[in-house]
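>>> sequence and predicted structure below; questions after.
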Amino acid sequence: MSESHPPLRSYGRLKTRTIKPRQAALMETLLPTLRPPAEAFDPKALKPDAAEVWLEIGFGGGEHMAAQAQRRPEVLILGAEPFQNGIASALRHIDEAALTNVRVHDGDARELMTRLPDASLERIFVLFPDPWPKARHNKRRIVQTETVAEFARLLKPGGTLRFASDWADYVDWSLERFVRSPAFRWTAELAGDWRSAPADHITTRYEEKRLGDCAPVFLDFVRT
């Protein structure tokens, strides 16, 4: 990542409302213990007994990440999110469930990805990312040809990636870029495979708001 030409920001505001006192306290006490190393690292070193390592890019309020971590305690989940209110919410979920298998990067997911070694992940989630719907802003979307290549670098053969969005144009945009990559195979066989939430999906309050222009679409890919 060039210091003189940093990547375009792929997310919107960093903070909206005032963070509640309890969550603000967790930002000061819990977050520092959950941050991954600031240099290149092997994620397995963070939890040597982890059966798998997953990455959630843009975890929002942390509902999905925390619920998956609670459901699969043997899995280490790395989460990346720059939105301060979302981080504070996620910390509350982590604290209340006493989760020990989550690590939180409070910043751009691409910064975290560059620090991870090749073939270090079994699973990646990109769920309802900022859609940047205006054509002139499409270049800010997290799913680009370059990031698809980075996803391929990080996933082990047979690893999976799930993209979800309720913006039709972003679904088409992402599908085009993943299908174009020889590193990924789209698993859908029937229309219901992308129109219905997968069995292991956890619906969040944000998803239920239906802020996009279509019903949620779920695209699952396998690293070939």
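Great, that's in hand.
>>> please make it C-alpha for all contacts and neighbour counts, starting now.
Noted.
>>> so which bits of stretch 185-202 are buried?
Buried positions in stretch 185-202, judged by neighbour count with 16 or more other CA atoms under 10 Å: 185-186, 194, 197.
>>> check stretch 142-161 too.
With burial defined by 16+ other CA under 10 Å, the residues of stretch 142-161 counted as buried are 142-144, 148-149, 151-157, 159-161.
>>> inside strands: which ones of these?
155-157, 159-161 (DSSP state E).
>>> tell me which of these is nearest to residue 20?
Sorting those by distance to residue 20 puts residue 161 at the head of the list, at 33.4 Å, by CA to CA.
>>> structure two is appended below for comparative analysis:
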Amino acid sequence: MEENKPTEIHPTDNSNDAKPEKKRKIHAYHHIKAHSNPLADKNFEYPLNPAAKDWSNYFAGKFKSQHAKVEFADVGCGYGGLLVNLSTAFPDTISLGMEIRDKVVEYVADRIDTLREKEPGKYQNIAVEKSNAMKNLPNYFEKGQLSKIFFLFPDPHFKKSNHRRRIISKQLLAEYAYVLKSGGIAYTISDVEDLHQWMDNHFSQHPLFEKLTQEELDADPVVPLVYASSEEARKVDRVNGKKMIAVFRRK
């Protein structure tokens, strides 16, 4: 399920700290389209291969490098809630949010800029990229590059005729397995029972993934972030919805 636009900026979960000019700019995005067809023909710029990608202007400080190595990828990052929390929880790890909607990408980029201005030296290890992960993921990441990949509240595409648009499929799992290193973790969560079962079944049936046990989930410090960090997760909480998680290890 795609996220609805929040009514105010949440750079540090405290909207009163945001710069007024940032708030005015982001308010113009309130009517962002909630859904996007990832199979439609759109003009996306993407690298010919991972080595061709120049990351110089994405990260800052010690992470600023043409050949920066992303380790965590949040596919369909929405408004960047998880991305921001990953930055502080894993300060030595580079995380990239990947989002298909132009205005949402602009919002997240502004959010990161605001955080860096407010707290110099922090949030230098995160960035956002406008991309279609269903088509171009291997153009960004080398084989076995990622240690974590996230699919938080993806669009359910309820109609059966649109199931081919879902971010989890047999074909796409082969690509996710390719970019994940051995032992890498894929996180999925949804408040839609049908989509949760769909993702769980596809991962469970794939020969390159194995499901984490409840004991392993309880010991994973990332799981609480997956449950609570994103704007969509907070929206589900506001309506007392049910959040269903399934996490898998790359064999």
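Cool, the structure landed. Computed from a predicted structure; not experimentally measured.
>>> among the buried residues of stretch 142-161 of the first structure, which one lies nearest to residue 103 of the first structure?
Using CA to CA, the shortest approach to residue 103 of the first structure within those belongs to residue 154, at 17.0 Å.
>>> the closest one is in contact with residue 114, isn't it?
No: under the criterion of CA atoms under 8 Å, residue 154 of the first structure lies out of contact with residue 114, with a separation of 9.3 Å.
>>> sorry, back to before: can you list the ones in strands among the buried residues of stretch 142-161 of the first structure in JSON lines and add distance to residue 67 of the first structure?
As requested, those are arranged in JSON lines below (distance: CA to CA, whole Å):
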{"residue": "155", "distance to residue 67 of the first structure": "22"}
{"residue": "156", "distance to residue 67 of the first structure": "24"}
{"residue": "157", "distance to residue 67 of the first structure": "26"}
{"residue": "159", "distance to residue 67 of the first structure": "20"}
{"residue": "160", "distance to residue 67 of the first structure": "19"}
{"residue": "161", "distance to residue 67 of the first structure": "18"}
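>>> closest to residue 21 of the first structure among those?
Comparing these against residue 21 of the first structure with CA to CA places residue 161 closest, at 35.6 Å.
>>> corresponding residue for that closest one in the second structure?
Under the alignment by TM-score structural alignment, residue 161 of the first structure pairs with residue 186 in the second structure.
>>> for its match, which residues are in contact?
Taking CA atoms under 8 Å, 6 or more residues apart in numbering as the definition of contact, the neighbours of residue 186 of the second structure are 148-151, 247-250.
>>> quick one: which two of these are the most distant?
Of all pairs drawn from those, the widest gap by CA to CA lies between 151 and 250 and measures 14.9 Å.
>>> who's more crowded, these two?
Between residue 151 of the second structure and residue 250, counted using other CA atoms under 10 Å, the more crowded position is residue 250 (23 against 20).
>>> what's the match for the more buried one in the first structure?
Alignment note (TM-score structural alignment): residue 250 of the second structure maps to residue 223 of the first structure.
>>> thanks a lot, see you next time.
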